[in-house]
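K.L.:
only geometry, no sequence info:
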């Protein structure tokens, strides 16, 4: 950690949190770290507020692959699949970053391209859902091969780390982040004599590309989610999804693997 000394804190400002952070800044400075006010000057970005804040921190700071991201929860009740520490353990975090054996964990991201025009990165998942009180229909292609016509509430495409979120709540599988892949999960698909889909989630390898062609039946303004944000995209015709080259680096502490976190969160 000798080369990484510039800390940037990302959080949702509040008077209470500001007061909690003041002594933490002092601890960081006394330990030889510098607090910077712009994320572009940082080589360690600390998100305070749980997994949702961590996702926003990564997005708002541009999915940088040249920094270490670290997550800190503000209470024991907050989920922490991306967070190694609680706010009360900040001095322990600083000590660990200076002295404990650390590994860098690299989380995969997916890239979504809409209408061959706008591209977006996602650390957790992208979702495409109907904005109307009716089903949405789309032709699904794997690489350039037609796979199925989906009709239902929508689809989720998740990364391995994102598989524990929206995907899991929709009965998708939890995937090891060491696997270079992404997962496609249905939301309330219609399966009848007229409509037929696979009816289960499926996992695509890192070299695959998924193409969703929206059937233009009045539902050409679907809700497109990128992690925990909705994208204001109109007249959606095609969405291409693939595994991105960008990897988000986080600190991995000893005896705190991804599966340790899954066990701690769900079991």
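P.N.:
That came in fine, so what should we check first? From a predicted model like this one, the values you see are computed outputs, not experimental measurements.

K.L.:
from here on, contacts and neighbour counts on C-alpha atoms
P.N.:
Will do.

K.L.:
Ignoring the adjacent residues along the chain, who's closest to residue 94?
P.N.:
residue 28 (6.9 Å; C-alpha to C-alpha, 6 or more residues apart in numbering).

K.L.:
just the helices in this protein please.
P.N.:
For the chain, the helices defined by DSSP state H occupy 15-30, 51-60, 90-99, 166-169, 258-266.

K.L.:
what's the closest of the ones you listed to residue 249?
P.N.:
Nearest to residue 249 among those is helix 51-60; the distance by C-alpha to C-alpha comes to 10.3 Å.

K.L.:
buried stuff in the closest one?
P.N.:
The neighbour-count check on helix 51-60 (16 or more other C-alpha atoms under 10 Å) flags 51-59 as buried.

K.L.:
same deal with stretch 63-76?
P.N.:
Here stretch 63-76 shows 63-65, 67-74 as buried, counting by 16+ other C-alpha under 10 Å.

K.L.:
follow-up on the earlier one: would TSV of the helices of the chain with distance to residue 175 be doable?
P.N.:
Conversion of the helices of the chain to TSV gives the following (distance: least, C-alpha to C-alpha, whole Å):
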stretch	distance to residue 175
helix 15-30	34
helix 51-60	18
helix 90-99	27
helix 166-169	10
helix 258-266	10
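
K.L.:
of all the ones you listed, which lies closest to residue 241?
P.N.:
Among these, helix 166-169 sits nearest to residue 241 (C-alpha to C-alpha), with 15.9 Å.

K.L.:
Give me the distance between that closest one and the centre of its chain.
P.N.:
12 Å (C-alpha atoms, centre = their mean, to the nearest Å).

K.L.:
Next one for the comparison:
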């Protein structure tokens, strides 16, 4: 297979310096750049840049692998540092690429006015919120009513996304070998009148969620870093997607190593 590379990068000064070196090294290695039909997408920046790369090529997940170069302060999805570009390109030139895959989240939005549903894929998570007003929504699991939620919103995450917004609202960290999704509450109301489970829920791959919404025009749905204001929404449906994202695994960091490095750091120095 002839390797064809696409590059997605942010505009930070350090990233631009790395890009110049990367383009030069790829040319020396006779590895062509093809932004339209790549089989390898290299993200240069941080996790936000990797998410942008994923959404740009999300319709071609069967054809492309992803790898990330880290030029910022924290890169959960990135395996290479900015000072390792030469070694990275050498491996691309000399080694057969192997891959590891992670689960994704399917997000479907249905409407009250008959307009066609919209479908998205998320690598990290999707949230539902409602302006400055308490959100009221019925949570269904496999079409059975589980609870009536009242609060700021709901977050549904993938296993890799469990370390992102989900973690900040009290959800559990889930290893990506577990093919599941997680529902976490965002500032739920719990008192004598209103009750929710209060804990995050881990939902199996053969189950699905429906978040049925009260009529309103001020809902916001996010899919990773994308903000999607919606009107006339009836419900948001979630399940583990049939598609998966594949990362180059020739030098893929162990998940728990990533978690330890991102959130705990050097134990001996703490």
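P.N.:
Now that the structure is in, tell me what you want to look at. Quick caveat, the model's predicted, so the values are computed rather than measured.

K.L.:
What value does the TM-score take for this pair?
P.N.:
Between these two chains, after superposing, the TM-score reads 0.91 (TM-score structural alignment, normalised by the length of structure 1); 258 aligned residues with a C-alpha RMSD of 1.8 Å.

K.L.:
Pull the contacting residues for the residue in structure 2 that residue 47 of structure 1 lines up against.
P.N.:
Using TM-score structural alignment as the criterion, residue 47 of structure 1 maps onto residue 43 of structure 2. Shown in contact with residue 43 of structure 2 (C-alpha atoms under 8 Å, 6 or more residues apart in numbering): 7-9, 49-50, 53, 66-69.

K.L.:
Next one: residue 43 of structure 2 from residue 142 of structure 2, what distance?
P.N.:
37 Å (C-alpha to C-alpha, to the nearest Å).

K.L.:
what do you get for residue 235 of structure 2?
P.N.:
For residue 235 of structure 2 relative to residue 142 of structure 2 (C-alpha to C-alpha), the value is 14 Å.

K.L.:
what residues are up against residue 56 of structure 1?
P.N.:
Here residue 56 of structure 1 is in contact with residue 228 (C-alpha under 8 Å, 6+ apart).

K.L.:
Would you mind finding the match for it in structure 2?
P.N.:
Checking TM-score structural alignment: residue 56 of structure 1 goes with residue 52.

K.L.:
Same question for residue 258 of structure 1.
P.N.:
Residue 258 of structure 1 maps onto residue 255 in structure 2, by TM-score structural alignment.

K.L.:
Nearest residue to that match in space, please, no chain neighbours.
P.N.:
Nearest one to residue 255 of structure 2, counting by C-alpha to C-alpha, 6+ apart, is residue 175 at 7.0 Å.

K.L.:
Also residue 91 of structure 1?
P.N.:
residue 27 (6.8 Å).

K.L.:
Also residue 235 of structure 1?
P.N.:
residue 220 (5.0 Å).

K.L.:
hang on, the one you found packs against residue 234?
P.N.:
Yes - between residue 220 of structure 1 and residue 234 a contact is recorded at 7.1 Å, counting by C-alpha atoms under 8 Å.

K.L.:
and these two? which has more neighbours close in?
P.N.:
More neighbours surround residue 220 than the other of residue 220 of structure 1 and residue 234, with 19 against 13 (other C-alpha atoms under 10 Å).

K.L.:
follow-up on the earlier one: any idea which of the helices of structure 1 gets closest to residue 116 of structure 1?
P.N.:
helix 51-60 (21.0 Å).

K.L.:
Mean per-residue distance, the closest one versus structure 2.
P.N.:
Compared with structure 2 after the fit, helix 51-60 of structure 1 shows a mean deviation of 0.7 Å (mean C-alpha distance after the TM-score superposition for structure 1).

K.L.:
How far away from the center of its chain is that helix?
P.N.:
8 Å.

K.L.:
Equivalent analysis for stretch 12-24 of structure 2, please.
P.N.:
25 Å.

K.L.:
Run through who's touching it.
P.N.:
9-10, 44-45, 71, 82, 85-86, 89.

K.L.:
now do stretch 212-219 of structure 1
P.N.:
Outside stretch 212-219 of structure 1, the residues that touch it by C-alpha under 8 Å, 6+ apart are 130-132, 136-141, 220, 236-240.

K.L.:
What is the distance between stretch 102-113 of structure 1 and the centre of its chain?
P.N.:
Distance, centroid of stretch 102-113 of structure 1 to centroid of chain: 9 Å (C-alpha atoms, centre = their mean).

K.L.:
tell me the angle of the longest strand belonging to structure 1 relative to helix 90-99?
P.N.:
Ranked by number of residues, the top strand in structure 1 under DSSP state E is strand 238-252. Here strand 238-252 of structure 1 runs at an angle of 90 degrees relative to helix 90-99 (axes from the mean of the first three to the mean of the last three C-alpha atoms, to 10 degrees).
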